[in-house]
Every structure is written in C-alpha cells, then in structure tokens.
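> My questions are about this predicted structure, shown below with the sequence.
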Amino acid sequence: MAEHKHGSMDITVQEKTYASFMTFVTRFTIGLVIFAVFLAIFAT
C-alpha cells in the first residue's frame, strides 16, 4: 500500500471551484434579498 503524506496533494482546482461557488451563492443571496425588498415595497 502506498504511503500517503498529508498535505501533498495539489488542490488548486478545488480551491478555485469552492471560491467560485461561494461567489455565486453570495451574489444569488444578495439578489434574492433585493428582489424580496422590491416585492415588499411595490407589490400590493
């Protein structure tokens, strides 16, 4: 069985994917809040 050294794997792709996902979630959440405020103000 091969020896595994902790921290030796290249995870740059995973880090970029996670950063992109968090950016999307943040922007989507802000958009939902703005939409909810818009509905609260203008929907009667």
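Perfect, I can see it now. Residues are numbered from 1 along each chain as shown.
> From here on, just use CA atoms for contacts and neighbour counts.
Fine.
> and residue 7, helix, strand or coil?
Following DSSP: H, G, I helix; E, B strand; the rest coil, the label given to residue 7 is coil.
> residues contacting it?
Counting by Cα atoms under 8 Å, 6 or more residues apart in numbering, residue 7 touches no other residue.
> any idea how far it lies from residue 32?
Plainly put, residue 7 is 38 Å away from residue 32 if you go by Cα to Cα, to the nearest Å.
> Can you show me the strands along this structure?
With DSSP state E as the criterion, the chain has no strands.
> then this one, side by side with the first:
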Amino acid sequence: MADNHAEGGHPDMDYAEHERTYALFLKLTKYGAIFCIALIILLAITTL
C-alpha cells in the first residue's frame, strides 16, 4: 500500500494494523472465491 499516510495521518490510528487487516481480507476473499469456484465445478461434475 502507499505510504502517503506518514506525513499527515491521525496520530491515534494504527496504520500497521489497518494494513494487516486489509491483507487478511484480501487473502480470505481470494481463497473464498477459489473455494466457491471449486464447489461449483464439483457440483457440475457430480450432477452430470
């Protein structure tokens, strides 16, 4: 992520925690999408 918050961010905000949370969100979204696609493929194969 861009480090443009270093000079003007709010001092009470924990930007490192925000970036870790966002990275976790992206990882869960990616694996969730992969799981859903795999489930749809499995259902298509087993119903033929």
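Yep, that arrived. The shown structure was predicted, so the numbers you read here are calculated from the model rather than taken from an experiment.
> show me where structure 1 has helices.
Ranges of helices in structure 1, per DSSP state H, are 12-42.
> From the centroid of it, which residue is nearest?
Geometric centre of structure 1, nearest residue: residue 22, 1.6 Å, by Cα atoms, centre = their mean.
> how close does it sit to residue 44 of structure 1?
For residue 22 of structure 1, the distance to residue 44 of structure 1 equals 34 Å [Cα to Cα].
> Could you find the counterpart of residue 33 of structure 2 in structure 1?
Aligned by TM-score structural alignment, residue 33 of structure 2 pairs with residue 29 of structure 1.
> And for residue 43 of structure 2?
Aligning on TM-score structural alignment places residue 43 of structure 2 opposite residue 39 in structure 1.
> Tally up the residues packed near that match, please.
Using other Cα atoms under 10 Å, residue 39 of structure 1 has 11 other residues around it.
> same check, this time on residue 15 of structure 2
So residue 15 of structure 2, with other Cα under 10 Å, has 15 neighbours.
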